[in-house]
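**Q** Next come a sequence and a model predicted from it.
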Amino acid sequence: MNNLSNSAMQLHIIQAPSLKYNRLDCQLWVKQLSALTQACINLGASIGFLPSSSSRAIQNYWWQVFDAVIKSQKTLIIAELNGVMAGCVQLSPATKDNAQHRAEVEKLLVHPNSRRKGVATKLMQAIEQESTRQQISLLVLDTQSDSDAEILYQSLGFKVAGQIPHFVSDERGDFHATTYYYKLLAPTLRNHIERVAQTHCANEY
C-alpha cells in the first residue's frame, strides 16, 4: 500500500502484492467504505445500489473488491482528509488478451461532507498516474447522464463515447440514461507506439 500526501489530503493506493489479505486488516477499510457508499447512495448516487439496499450487501461488495485487489484484478485508491475517509475510486484493467492497454474507472465516490474540496480531481489524477505506471493507455468509464460527475470528467479531458437510455432505475422505478466516456493517455500511448515501432524494426534485421 502506497501513501501520497498533499497537505491535509492523503491518498492510499491499495494493490497487490503490498496488501496482505487479512480480514482483520481489511475490516476497518470495509466499514469505512461501506459508510461512504451509503452516504453517497442517500444523496441519489447511481452506483449499483438503492437506498433500500442492505448494509450487508454493501459490505459484501467491498469484500469482493478487496478479493479482486489481492488477485491483482483491481487497484483501489482511497482519499482521506484530516484522517477521515473522504472518497475512493477503483482502476480495473481489462483481462482480455487484446485489451491489455485498457482499464475501467469504477466507483468514484466522494463523501457529501468532503465535496467541493478537490477530492474527486485528486483521485482521478492518481488514477491516471497509476494507469501510466501500469502502461495503460485508454481509460473508460460510465456515469449517469446529466449528473455533476459529467462536468468533472469533461473538465479532466474525458470524451463522450455515447449514451444508453434506460440503463438504470431508481427507487421509484424511474429509468435513467448512462453516458460512456473515454480518455487516451497520450504519453503512455506514445510509448506503446514507440515500442511497437522498435519491435518492428528489430524484426526486420
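**A** On my side now, so go ahead.
**Q** Every contact and neighbour count from this point should use C-alpha atoms.
**A** Will do.
**Q** Go ahead and report the secondary structure state at residue 162.
**A** Following DSSP: H, G, I helix; E, B strand; the rest coil, residue 162 is assigned to strand.
**Q** how close does it get to residue 53?
**A** According to Cα to Cα, to the nearest Å, residue 162 and residue 53 sit 29 Å apart.
**Q** Over to residue 3?
**A** From residue 3 to residue 53 the distance is 32 Å (Cα to Cα).
**Q** For stretch 114-124, measure first residue to last.
**A** Using Cα to Cα, the two ends of stretch 114-124 sit 15 Å apart.
**Q** what kind of secondary structure is the residue nearest to the spatial centre of the chain in?
**A** Centrality entry for the chain: nearest residue to the mean C-alpha point is residue 90, 2.8 Å, by Cα atoms, centre = their mean. Using three-state DSSP, the structure places residue 90 in strand.
**Q** Touching, it and residue 69? I think so.
**A** No - Residue 90 is not in contact with residue 69 according to Cα atoms under 8 Å; the separation is 9.7 Å.
**Q** Next, residue 198: secondary structure please.
**A** Per three-state DSSP, residue 198 ends up helix.
**Q** What's the local residue count around it?
**A** By other Cα atoms under 10 Å, the residues close to residue 198 number 11.
**Q** Second structure follows, compare the two:
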Amino acid sequence: MIDYKQLNAVQAQPVLAELGDVLQACVADGASVGFTDPADRAAIDTFWQGIIDSLDGNECDLLVARDNDAVVATVMIDYCGKPNGRHRAEICKLLVHPAARQRGIARQLMKLAEQHAWDKGITLLVLDTRSGDVASQLYLSLGFQIAGEIPAYAESIEGRLDATTYMYKLNSR
C-alpha cells in the first residue's frame, strides 16, 4: 500500500539516503532532472541536504510516497519568495523510482501537490519538463497548459541538448 506524506526537515533528514536513491535511480534511467551523472552520489546527497535545510522555511514543501515504509517517489513545491510572485509556485522533482512506476503514484503526488499549493493560497503553478517525455502527457491530463518550448535547454546523461516545455496551471477554484 502506498502512503503519501509531507515531510518537514526533521522527518526528511533520516530518509536522506532514500531520497538520494530515488533521484539516483531516475537519473540512471535517463530522467532530465538537473543531474547528468548518476554515479555522482555526493552531488545528489548535497542537493537533498540543501532541500532538507530549507523545508522549515517558506521556500518549499516536500511530498513523498512510501511503499512499505521506503520512499519510492517525491515531488516538491518551490514557492516564489519575490513580492510580485507570492501567488505562484513551481512543481519540481517529481520523481518515481523506476521499480515503482505504472502504479499511479506520480498522478497522486501531483494531485496532492496541487491541493497543498491551492490550500496555501497559490493561484498559479508552473513546471518544466523535457519536451516529448511521458511526463508531458501526465501534466496535460491534469490540466496543465503548454506555455512554450525552449530548444537545447538541458544536457541529457548522453550529452545531448534537449528542449524543455514550460507548462502552467491556474487555480480554478
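**A** Looks like it came in fine. A quick note: this is a predicted structure, and the numbers were derived from the prediction, not measured.
**Q** surely residue 16 of the second structure meets residue 49?
**A** Yes - using Cα under 8 Å as the test, residue 16 of the second structure is close enough to residue 49 to be in contact (7.2 Å).
**Q** Return every residue with contacts to both of the two.
**A** Common contacts of residue 16 of the second structure and residue 49 (Cα atoms under 8 Å, 6 or more residues apart in numbering): none found.
**Q** Show me what residue 157 of the first structure lines up with in the second structure.
**A** With TM-score structural alignment as the criterion, the equivalent of residue 157 of the first structure in the second structure is residue 143.
**Q** Is its match located within a helix, as I assumed?
**A** No - remark: residue 143 of the second structure does not belong to a helix; assigned using three-state DSSP, it is coil.
**Q** where's it relative to residue 87 of the second structure, distance?
**A** Applying Cα to Cα, the value for residue 143 of the second structure to residue 87 of the second structure is 18 Å.
**Q** Strands of the first structure, residue ranges please.
**A** Per DSSP state E, the first structure carries strands over the ranges 2-6, 9-14, 75-81, 84-93, 102-110, 138-144, 159-169, 175-184.
**Q** What count of nearby residues applies to the closest residue to residue 144 of the second structure other than its chain neighbours?
**A** Leaving out its chain neighbours, the residue that sits closest to residue 144 of the second structure by Cα to Cα, 6 or more residues apart in numbering is residue 169, at 4.7 Å. Each residue near residue 169 of the second structure was counted by other Cα under 10 Å, and the total is 20.
**Q** who touches whatever residue of the first structure lines up with residue 169 of the second structure in this structure?
**A** The equivalent of residue 169 of the second structure in the first structure is residue 183 (alignment by TM-score structural alignment). Neighbouring residues of residue 183 of the first structure by Cα under 8 Å, 6+ apart: 138, 139, 140, 157, 158, 159.
**Q** which residues does the alignment partner in the second structure of the second one contact?
**A** So that's residue 139 of the first structure. Matched to the second structure by TM-score structural alignment, residue 139 of the first structure sits across from residue 125. Applying Cα under 8 Å, 6+ apart, we find residue 125 of the second structure in contact with 88, 89, 90, 91, 114, 168, 169, 170, 171.
**Q** mean deviation of stretch 33-40 of the first structure from the second structure?
**A** Aligned to the second structure and superposed, stretch 33-40 of the first structure gives a mean residue distance of 0.5 Å (mean Cα distance after the TM-score superposition for the first structure).
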